[in-house]
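> give me coordinates for this.
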Amino acid sequence: MIDYNNVIFKTAVAYGLNIFSAVAILIVGNIAAKISKKVVTAILIKTGQEKTVVSFIGNIVHVVIMTFAIIATLAKFGIQTASFIAVIGSAGIAIGLALQGSLANFASGFLLLVFRPFKAGDIVEAAGVTGCVEEILFLTTVLISAENVKIIIPNGKLYSDIIKVHPKP
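Coordinates of the predicted model:
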């Protein structure tokens, strides 16, 4: 005869341990993500990076660590995670191809903010135009020409061209 109380107890203990482990993985993952984000943010602030760059990289670190924690949690329940990883990779490729131009501008804007070949207030000649840099954004750079005309240049075009930074008068 089957002892149903014993079977139920063993099943409850097995699932209870899995649920406890999964919650622990998520909690530890969240704590690790927050600590990593703070450490990366502090390092980037110490190196003098722009606030937008610091925020962006900090958020990426947090999302990546939480993604790994969620995948580890799913694996704890016996769910095959290889398909999830493949879907995430495929989605990344599809999004990258769809946003190819915008991503090129974004990457160029990121490089402009990190390497700082020029900064706001500099007079630059690039992408066939000359003007005073008013603002460097992630996708575009805003110049003001000598005729007081606002010129908005995509960062991909700006970063791939020769950049001449004129001395201030």
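> contacts, neighbours, all on C-alpha from now
Noted.
> pull the longest strand from the protein.
strand 129-136 (DSSP state E).
> that one: how far from the chain's middle?
Put simply, strand 129-136 sits 26 Å off its chain's centre (Cα atoms, centre = their mean, to the nearest Å).
> can you check stretch 45-53 too?
14 Å.
> got it, and stretch 7-14?
Distance of stretch 7-14 from its chain centroid, counting by Cα atoms, centre = their mean, is 43 Å.
> equivalent analysis for stretch 38-51, please.
The mean C-alpha position of stretch 38-51 is separated from the chain mean by 14 Å, Cα atoms, centre = their mean.
> one more to line up against the first:
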Amino acid sequence: MRVIFYFMETPSQEISTATQYLEKITRVVIDYSPKLISAFLLLFVGLYTIRFINRLAKKIMTKRELDPTLSQFLANILLWALRILLFVTFISKLGIETSSFVAILGAAGLAIGMSLQGSLSNFAGGMLIILFKPFRVGDTIEAQNQIGTVDEIQIFVTKLISANNQVIFIPNGILSNGTIINYTLNGKRRIDLVFSLSYNTDIKKAKEIITKVLQSNEKVLKDPMPVVAVKDLTDSAIHIAIRPWATNEDFPGVSSQILEDCKTAFDQEGISIQPFIKNN
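Predicted structure coming up:
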């Protein structure tokens, strides 16, 4: 026969136990309160300081006329970097071990970086384009076998508008590492035209006619001077090169107008353009 005894705490014992727990909690709060107060004080002061530094950095970049896209991006990077540093300092001040946290953060950053290699390459390319400015918004460029006017320079891609109003997106990674032809940078362009004339043509007369056509066109620049010269003597024709200059805005129209005016002038003077002869 088993006898089971049940021991129950009396009200006085319950009060004693609660008092002990309360004393322990009080001691913990008293011992930990300096760390808690200093940690939150650091947090509030740190957040205020970060906002001040961020505003100061923006003012400095604006004063130095840094590109607005780059300024905003650098300001955001600085803001989040300082916030992460403040958070790590805050939890360290609370007495929490931060070495494992930093290791986890580093491993996560490495994993994200490995999975986003292409995006990071485009990001770095965008930074280089914004920083070194091989072209600006509004410039006409040729890159990756595409020609268009730069409409927007984003962090990962550059947006072009072609002559027939097509929208072209080129990743900044390959754009920054490839060849870029900027047609707008110098403000004017040379037009390269070639006429193939018959061997019966008086070369001097033909050059005079072309020179008059160029001089009569107001949109052809006088400086640099246009060049009219014999480029080549082939088996079937005399090739005369025409190299006038025009502003970027007038370039397409001037090129077409010169071709039309030269053809009209040749017809009036009885000069025939030699057709292309294909050798069998």
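> and whatever helix or strand comes next after the longest strand of structure 1, how far out from the chain's middle?
Downstream of strand 129-136 of structure 1, the next assigned helix or strand under DSSP states H and E is strand 140-144. In this view, strand 140-144 of structure 1 has its centroid 24 Å away from the chain centroid, taken as Cα atoms, centre = their mean.
> contacts made by strand 140-144 of structure 1 with the rest, please.
Strand 140-144 of structure 1 is contacted from outside by 105, 109, 130-136, 150-155, using Cα atoms under 8 Å, 6 or more residues apart in numbering.
> 10 Å instead?
Outside strand 140-144 of structure 1, the residues that touch it by Cα atoms under 10 Å, 6 or more residues apart in numbering are 102, 105-106, 108-109, 112, 120-125, 129-136, 149-158.
> show me what counts as buried in the next helix or strand after it.
On the C-terminal side of strand 140-144 of structure 1, the closest following helix or strand by DSSP H and E is strand 150-154. Neighbour-count burial for strand 150-154 of structure 1 flags 151, 153-154 (criterion: 16 or more other Cα atoms under 10 Å).
> go on, stretch 107-127 of structure 1?
Quick answer for stretch 107-127 of structure 1 (16+ other Cα under 10 Å): 107-113, 118-119, 122-127.
> tell me the two of those residues that are most distant?
Using Cα to Cα, the two most remote members of the buried residues of stretch 107-127 of structure 1 are 107 and 123, lying 22.5 Å apart.
> that older thread, now, the buried residues of stretch 107-127 of structure 1 that are in strands?
Filtering these for strands - DSSP E - leaves 123-126.
> hang on, the earlier thing: distance to residue 6 of structure 1 added to the buried residues of strand 150-154 of structure 1, as JSON lines?
As requested, the buried residues of strand 150-154 of structure 1 are exported to JSON lines (distance: Cα to Cα, whole Å):
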{"residue": "151", "distance to residue 6 of structure 1": "76"}
{"residue": "153", "distance to residue 6 of structure 1": "72"}
{"residue": "154", "distance to residue 6 of structure 1": "68"}
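> hang on, the earlier thing: out of the buried residues of stretch 107-127 of structure 1, which is nearest to residue 86 of structure 1?
Comparing these against residue 86 of structure 1 with Cα to Cα places residue 107 closest, at 24.4 Å.
> the closest one matches what in structure 2?
Under the alignment (TM-score structural alignment), residue 107 of structure 1 maps onto residue 124 of structure 2.
> ok, that match touching residue 154?
No. The criterion here is Cα atoms under 10 Å, and residue 124 of structure 2 misses it with residue 154 at 11.6 Å.
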